[in-house]
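1. this is a predicted model, with the sequence first.
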Amino acid sequence: MAKGQMESGIVAGRLPAETIERNFGDLHPPLAPHEAAVAADRCYFCYDAPCVTACPTTIDIPLFIRQIQTGHPEGAARTILEQNILGGMCARVCPTETLCEEACVREAAEGRPVEIGRLQRYATDSAMAADVHPFSRAAPTGRTIAVVGAGPAGLSCAHRLAMLGHDVVIHESRGKPGGLNEFGIAAYKSTQNFAEAEVDWLLRIGGITIETGSALGEGITLDGLQDSYDAVFLSIGLAGVNALKAPGADKNGVRDAVDFVADLRQAGDLSALPVGRDVVVIGGGMTAVDAAVQARLLGAQNVTIAYRRDRDAMGASRYEQDLAASKGVRILTNVQPVAVHGNGTVREIELEYTTSEDGRLVATGETLRLKADQVFRAIGQTLSGAPGGLAQGGGKIAVTGPGRTSVKGVWAGGDCASGGDDLTVTAVAEGRDAAMDIHASLRAG
């Protein structure tokens, strides 16, 4: 451990190992068969079901729930996976409370929706446990497509292309595939190495090769990929993290929340991970909540989320906000950082109160200080320049329709592409749709 960490009070072992293991248990334990049957029986099986419209991957939700109800969970899984090949992970991490379940007629009528997310997990877990991949490849087309990035969008695109008979080579900069699902999701949402197991299962379609340690600008270029492959799909995510523009932001104990979450996901022993006593997370999105909650679960005594606007403007859903509060995380709104104090190592963070005037954020001049030995930045990520001169829009790669970029033969999807929400389920839909457009383009060409 670095000297600065030791001096700042960022230490490992704040809680016994068995307590930490219990803290990081499955957030939503899987349904037993009889529980799934009871949950499925609550569905009205609506015609033109609003839950389907609310699902970014347009899964036929009433159909798969009917299949569970009639005792065919593996058939239900196929219905799900035809639209969302990463349906198992999405069942665990998708904000169903603001998507399908919020649109559920039961939610409108009773304030208690059908448990669509847990039913989806029940079905997809059943399929994976059956050890049978439900899809097979079409006849070989002789075409090979490069996918850059093995996150949700890239994996979804690769699987659909492989199903259609194409060969796919995925170039992944990290040492293992999975992207956000592997490195960016709270450990209590994806337990028992599920992300890795899901990737292994997905690859059983065949025709997909993954080359790790292969990144754009480091041995491969967009021009080179265009010369070597019949098409290119970019799903490179957002590598840059927005800077904390406050004096002292470079002090020991200040770090990116995404790195903290990644460390948690890759740790073999969570009790060995260092955490501060007084932790402040700057931001209001899902990463902020994940970092804050996990700091508490590791044993931090005081954890605060500090967000510059009000709670309704937070990127994290109200469910996630309430989850954080239930774990002892304090949420301060309408505050923004103005300085990080300490002699080389963070000791306090100074926040200024804000207000909104005609939709514009205004600083009030009134400040407060919070004791802090660890500060996490969770204030958004950025694209570190569009590769190969691709047009940008809103700080991302500009795309039209199903992921077409400004360069012929190059598609993009996931967090790096303009439009859509930065969600796993949205990335899956974008990868799938781009694959279908690539396939149509290759057939037409």
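-> Happy to help now that I have it.
2. drop to CA atoms for contacts and neighbour counts, all remaining ones
-> Fine.
3. what's the neighbour count on D358?
-> By the measure other Cα atoms under 10 Å, the count of residues near D358 is 7.
4. in contact with G4: list those residues for me.
-> Contacts for G4 (Cα atoms under 8 Å, 6 or more residues apart in numbering) come out as N252, G253, T345.
5. do that again at 6 Å, thanks
-> N252 (Cα atoms under 6 Å, 6 or more residues apart in numbering).
6. same check, this time on L273
-> A12.
7. pull up the gap between it and R14, please.
-> 9 Å (Cα to Cα, to the nearest Å).
8. before we move on, what about D290?
-> 19 Å.
9. which stretch of helix or strand covers V303?
-> strand 302-306 (DSSP states H and E).
10. now do the following helix or strand past that strand against strand 302-306: the angle between them, please.
-> Heading C-terminal from strand 302-306, the first helix or strand you meet, by DSSP H and E, is helix 318-326. For helix 318-326 against strand 302-306, the angle by axes from the mean of the first three to the mean of the last three Cα atoms, to 10 degrees is 150 degrees.
11. give the buried residues for helix 318-326.
-> E320, Q321, A324, A325 (16 or more other Cα atoms under 10 Å).
12. which residues are contacting it?
-> V293.
13. for stretch 400-413, same thing?
-> So stretch 400-413 is in contact with A231, V232, F233, L234, S235, L390, A391, V399, E430, G431, D433, A434, going by Cα under 6 Å, 6+ apart.
14. need the distance between the two termini of stretch 210-222.
-> Rule used - Cα to Cα; the end-to-end distance of stretch 210-222 is 17 Å.
15. now tell me what touches that stretch from outside.
-> V169, I170, H171, E172, S173, R174, G175, G388.
16. of those, just say which sits nearest to Y47.
-> I170 (39.5 Å; Cα to Cα).
17. excluding residues flanking it in the chain, which one is nearest A187?
-> R265 (5.6 Å; Cα to Cα, 6 or more residues apart in numbering).
18. meant to ask about V329
-> V303 (5.2 Å).
19. try this one next to it:
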Amino acid sequence: MTSPHTPGLVAGRLDAEEIALNFADLHPAYDPHEAAVAADRCYFCHDAPCVTACPTDIDIPLFVRQISTGQPEAAAQTIFEQNILGGMCARVCPTETLCEEACVREAAEGKPVEIGRLQRFATDSAMARQGHPFLRGETTGKSIGVIGSGPAGLACAHRLAMKGHAVTIYEARERPGGLNEFGLAAYKTTEDFAAREIDWLLGIGGITVAYGKTFGDNIDLPALQQEHDAVFLGVGLSDVNALDLPGFDLSGVRNAVDFIAELRQADDKTSIPVGRDVVVIGGGMTAIDAAVQSRLLGAANVTLAYRRGRDAMGASGFEQDLAAKHGVRLMTNATPVAVHGHGAVQEIELEHTQAANGTLQATGERFRVPADQVLLAIGQTLTQDAGLTTERGKIAVTGPGRTSLAGVWAGGDCTLGEDLTVVAVAEGRDAAEDIHAALS
């Protein structure tokens, strides 16, 4: 794939004022009165289905009641005890398919308690204070190496620091955060929230971050095991799946994850080139984020092409509707077969598909869509497994993240399970508890 700065791509399709408006907060924060009104809708269920639906097991009725009684910082403490990245999860979790879908109000009225926005209100209130909500435990003399500073690695490191262990996080990039910093749509985490949350999290002390350390390159597992009493792998999925089809090496074709990362790190979004006719290949959250942001940058026509039906898309119904609302054309049962152009992409050729006998089959019916930019969001894969047992292309674990190698744990996107921030946090937290028990 070639550089994004190719013919057909234009920066500054919209002026700075319109860009700022387009990339405003997707879910604006509640003010205190709005939060109180929203909290009063909660039934405070005893056996709350919303808690069962939360991967981090936050006591949702308790924190909502604390908000309703004017104690947002106490509510935040309830949240942080289970999910130290509760601020980010409040912004980016698909609450509509997790806690809010399970809400009794949703079943009764079709309008759940807005748990995500209430969680944000509480966590933002607490983070605005000086100081960290947890004290570091008495020093144990034990050292743990954490590979990757994404949600799983950060959650693991924080919980271990709470227990009094010394933690070193090894991060390949120049900034921490992983998916939260580089992989989410800019309108989901505004005002540099990811970086501010990490600074706040590291306030507990006992955690050192070493940058420019790439697993399998300038650091390896045997060396880390020699240096530390335990190792946690939160390496994510950094390799992008290849699409070996004619024309996919033309200028204007690139990975959606790189496009999103460039946009997230840009000080000036008007500097990001975007095509007039953009086609995104994929059906997950990354595909939606790339498609919507292309429109927000000023692309005239954006098509999201997915090889299966809409009900099979990895993106939630809310995300699909968000794309449609922003003028993205959702084209299902269409798979790419070639890209056409002279040096740079001009068209993408697709073929209709259909499900038959439980398998996806090509119909032979092909068509072309104009495109001067093609963004590939077809999934990512594990860079390297360091000889650990793998399953379906990911590191195999048992219980709270135990790998096939003694003294090594793993969690987050590099292991099996849903690739969600909140799931990664839960896995990092639970692995830390198991590491602490093993070292004790």
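-> On my side now, so go ahead. The structure displayed is predicted, hence computed values, not measured ones.
20. re the thing from before, the residue nearest to V329 of the first structure and V279 touch, don't they?
-> Yes - V303 of the first structure lies in contact with V279 (Cα atoms under 6 Å); the separation is 4.7 Å.
21. list the buried ones in stretch 13-23 of the second structure?
-> R13, L14, I19, A20, N22, F23.
22. nearest to G141 of the second structure among those?
-> Looking across the buried residues of stretch 13-23 of the second structure and measuring by Cα to Cα, the closest to G141 of the second structure is F23, at 46.0 Å.
23. wait, what's in contact with the closest one?
-> F23 of the second structure touches Y187, counting by Cα under 6 Å, 6+ apart.
24. rerun that using 10 Å as the cut-off
-> A185, A186, Y187, K188, T189, T190, K269, Q293, L296, L297 (Cα atoms under 10 Å, 6 or more residues apart in numbering).
25. distance check, it against T421 of the second structure.
-> In terms of Cα to Cα, F23 of the second structure sits 21 Å off from T421 of the second structure.
26. remind me which helix or strand V167 of the second structure belongs to.
-> Residue-wise, V167 of the second structure maps onto strand 166-171 under DSSP H and E.
27. mean distance between that strand and the first structure after superposition?
-> Here the mean offset of strand 166-171 of the second structure against the first structure after fitting is 0.3 Å, by mean Cα distance after the TM-score superposition for the first structure.
28. would you map the helices across the stretch 151-300 of the second structure?
-> Along the stretch 151-300 of the second structure, the stretches classed as helices by DSSP state H, counting those that start in this stretch are 151-162, 179-182, 193-201, 221-227, 256-265, 285-296.
29. okay, now R196 of the second structure: neighbour count?
-> 11.
30. isn't it right up against M127?
-> Yes - when contacts are counted by Cα atoms under 10 Å, R196 of the second structure is listed as touching M127 (9.4 Å).
31. so which of the helices of the stretch 151-300 of the second structure is nearest T415 of the second structure?
-> It is, among the helices of the stretch 151-300 of the second structure and with distance given as Cα to Cα, helix 151-162, at 10.7 Å.
32. identify each buried residue in the longest helix along the first structure, please.
-> Counting residues, the longest helix in the first structure under DSSP state H turns out to be helix 424-444. Neighbour counts over helix 424-444 of the first structure (16+ other Cα under 10 Å) mark 424-439 as buried.
33. from these, which single one is nearest R42 of the first structure?
-> Using Cα to Cα, the buried residues of helix 424-444 of the first structure come closest to R42 of the first structure at V425, 24.3 Å.
34. can you count the residues close to the closest residue to T212 of the first structure other than its chain neighbours?
-> Leaving aside its chain neighbours, T212 of the first structure sits nearest to E172 (4.7 Å; criterion: Cα to Cα, 6+ apart). Using other Cα under 10 Å, E172 of the first structure has 25 other residues around it.
35. ok, E172 of the first structure touching G179?
-> Yes - with contact defined as Cα under 10 Å, E172 of the first structure reaches G179; the gap is 8.8 Å.
36. common neighbours of these two, please.
-> In contact with both E172 of the first structure and G179: G149, A150, G151, G154, S235, I236, using Cα under 10 Å, 6+ apart.
37. got the contact list for the closest residue to the last one other than its chain neighbours?
-> Leaving aside its sequence neighbours, I236 of the first structure sits nearest to G149 (Cα to Cα, 6+ apart; 4.9 Å). When the contact criterion is Cα under 10 Å, 6+ apart, the partners of G149 of the first structure are 155, 170-174, 177-179, 210-212, 214-216, 233-237, 414.
38. before we move on, the earlier item: shared neighbours of L273 and R14 of the first structure, which are they?
-> L298.
39. thinking again about what came up before, the buried residues of stretch 13-23 of the second structure in helices, which ones?
-> Using DSSP H, the buried residues of stretch 13-23 of the second structure in helices are I19, A20, N22.
40. ok, the nearest residue to the last one once chain neighbours are set aside - contacts?
-> Same thing as N22 of the second structure. Spatial nearest neighbour of N22 of the second structure, excluding adjacent residues (Cα to Cα, 6+ apart): L296 at 5.6 Å. Residues in contact with L296 of the second structure, defined by Cα under 10 Å, 6+ apart, are 13-14, 18-23, 187, 274, 290, 326-327.
41. do that again at 8 Å, thanks
-> Applying Cα under 8 Å, 6+ apart, the residues contacting L296 of the second structure are I19, N22, F23.
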